[in-house]
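In: no FASTA, just this:
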């Protein structure tokens, strides 16, 4: 590791990465256990199957649930360790090279793209809302925002002074941005699935 462009370790980001990584990993672990249970006993139902709308089983049994030939949660079991390791390293005072931040940002962008695709598949194709999947969505989206705004604000990614200032301002408004993102997903789910009407 070499000295990064930022003069100080981003403590808040580091703490969030650890929290998000742990929560995301636990969601992936829970989904993996559910998948193993369904494989061991095909006639059983997942413990997170609460209704026709709110369930994990349909998602896990679908082709969308094994895009790369193995259950998607296995990606989470490995992938969510990265934010935990990076966050802990930052809390310990580590400084990462610019190229490392580029790759880490690319990784979070890839995770976000995959999650957005899964959200679309859940709502428009499977017509279900998987509880553990939604936990994954809930930590992936703010993680991408936080990492992207950090690298822009600190000049790790090439950006004009105006963009860096805007990223700094948006970072302070990040909770609102996240809530608005969740609201958009909730509205789309409601319009498509009538979640409230099914309760």
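Out: Cool, got the structure. Note that the structure is predicted; figures quoted are calculated from it, not measured.

In: contacts, neighbours, all on C-alpha from now
Out: Fine.

In: most distant residue from the centre of the protein?
Out: Distance from the centre of the chain peaks at residue 43, with 30.7 Å (CA atoms, centre = their mean).

In: from residue 37, how far out is that one?
Out: Distance of residue 43 to residue 37, computed by CA to CA, to the nearest Å: 10 Å.

In: biggest helix in this structure by residues?
Out: Longest helix in the chain, counting residues (DSSP state H): helix 11-40.

In: buried ones in the helix or strand just after that helix?
Out: On the C-terminal side of helix 11-40, the nearest following helix or strand under DSSP states H and E is helix 57-61. Within helix 57-61, the residues that qualify as buried are 57, 58, 59, 60, counting by 16 or more other CA atoms under 10 Å.

In: what's the span of stretch 74-93 from first residue to last?
Out: Separation of the first and last residues of stretch 74-93 by CA to CA is 30 Å.

In: make TSV from the buried residues of helix 57-61 and add distance to residue 149 to it.
Out: Formatted as TSV, these follow (distance: CA to CA, whole Å):
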residue	distance to residue 149
57	36
58	35
59	32
60	33
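
In: quick check, nearest of those to residue 179?
Out: Closest approach to residue 179 among the buried residues of helix 57-61 (CA to CA): residue 59, at 24.8 Å.

In: could you check how far the closest one is from residue 135?
Out: 14 Å.

In: ok, residue 57 next?
Out: Applying CA to CA, the value for residue 57 to residue 135 is 16 Å.

In: in addition, the following structure is provided for comparison:
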């Protein structure tokens, strides 16, 4: 395979992609099991249903839970293998062609956009916070940021020397960008659903 425009092997990104892939796949697997349980036992509750607000069942049985005609978790089971494989390949010494990075980026962008849409549907339409869904949100957001900034700093996306330098600097701020994104979602959810009071109630606080 040809090498993307001069850049060193991104070991940090590779490790994160492996971690995110494992966590995301576990969440998708758990949701798939919950979906099977609900299909086999109509009228029952999912094990992650803790209250009307904190639950998985409403999300899994809604139209938003099967956007493409099949349960969304199946997308996760297949999709989260990609970051894991890419991360492992980088650590093994693989160097990918520009077209490969762009295709991978497109996949991450789709996942990010889909998650943003699901967050909006969960908060504003279903009025629920699905625990395993939120695990998926937690790993998708930083994964998209990290891949995007890497492609900018590596010159895979041609943005000029200054742009690459800026992306390289921002790469170190990915954790902060991620936390800020979490805060935005948390604030919106609090304003709409008052989740803090619900969590306090569940824990008897």
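Out: In hand now; what should we look at? The structure displayed is predicted, hence computed values, not measured ones.

In: distance from the longest helix of structure 1 to structure 2 after superposition?
Out: Helix 11-40 of structure 1, aligned to structure 2 and superposed, deviates on average by 0.2 Å (mean CA distance after the TM-score superposition for structure 1).

In: could you do stretch 132-146 of structure 1 as well?
Out: Stretch 132-146 of structure 1 sits 0.3 Å off on average (mean CA distance after the TM-score superposition for structure 1).

In: show residues contacting that stretch.
Out: Stretch 132-146 of structure 1 has contacts (CA atoms under 8 Å, 6 or more residues apart in numbering) with 13, 16-17, 20, 23-24, 27-28, 30-31, 48, 56, 105, 108-109, 111-112, 115, 171, 174, 178, 182.

In: same check, this time on stretch 156-163 of structure 2
Out: Counting by CA under 8 Å, 6+ apart, 4, 5, 98, 101, 102, 151, 152, 153 sit against stretch 156-163 of structure 2.

In: separate out the buried members of those.
Out: 4, 98, 101, 151, 152, 153.

In: which residues touch the fourth one?
Out: With CA under 8 Å, 6+ apart as the criterion, the residues that contact residue 151 of structure 2 are 101, 157.

In: that one and residue 100 of structure 2, how far apart?
Out: Residue 151 of structure 2 is 11 Å from residue 100 of structure 2, where distance means CA to CA.

In: give me the common contacts of those two.
Out: Joint contacts of residue 151 of structure 2 and residue 100 (CA under 8 Å, 6+ apart) do not exist.

In: name the element the residue positioned nearest the centre of structure 2 belongs to?
Out: Centroid check for structure 2 by CA atoms, centre = their mean gives residue 140 as the closest residue, at 1.8 Å. Per DSSP H and E: residue 140 of structure 2 is located in helix 131-154.

In: for that helix, buried residues please.
Out: Of all the residues in helix 131-154 of structure 2, those buried under the rule 16+ other CA under 10 Å are 131-133, 136-154.

In: average gap between the helix or strand just after that helix and structure 1?
Out: Downstream of helix 131-154 of structure 2, the first helix or strand assigned by DSSP H and E is helix 160-171. Following the fit onto structure 1, the mean deviation recorded for helix 160-171 of structure 2 is 1.1 Å by mean CA distance after the TM-score superposition for structure 1.

In: name the next helix or strand downstream of helix 160-171 of structure 2, please.
Out: Sequence-wise, the next helix or strand downstream of helix 160-171 of structure 2 (DSSP H and E) is helix 174-193.

In: give the buried residues for that following helix.
Out: By 16+ other CA under 10 Å, the buried positions in helix 174-193 of structure 2 come out as 174, 177, 178, 182, 185, 186, 189, 193.

In: I'd say residue 123 of structure 1 and residue 129 touch.
Out: Yes: counting by CA atoms under 8 Å, residue 129 is a contact partner of residue 123 of structure 1 at 7.1 Å.

In: which one of the two has more residues nearby?
Out: Per other CA atoms under 10 Å, whichever of residue 123 of structure 1 and residue 129 has more neighbours is residue 129, with 23 against 19.

In: okay, the angle between the helix holding residue 140 of structure 2 and helix 11-40?
Out: Helix 131-154 of structure 2 and helix 11-40 are oriented at 150 degrees to each other (axes from the mean of the first three to the mean of the last three CA atoms, to 10 degrees).

In: so helix 131-154 of structure 2 aligns onto which residues of structure 1?
Out: On structure 1, the counterpart of helix 131-154 of structure 2 by TM-score structural alignment is residues 131-154.
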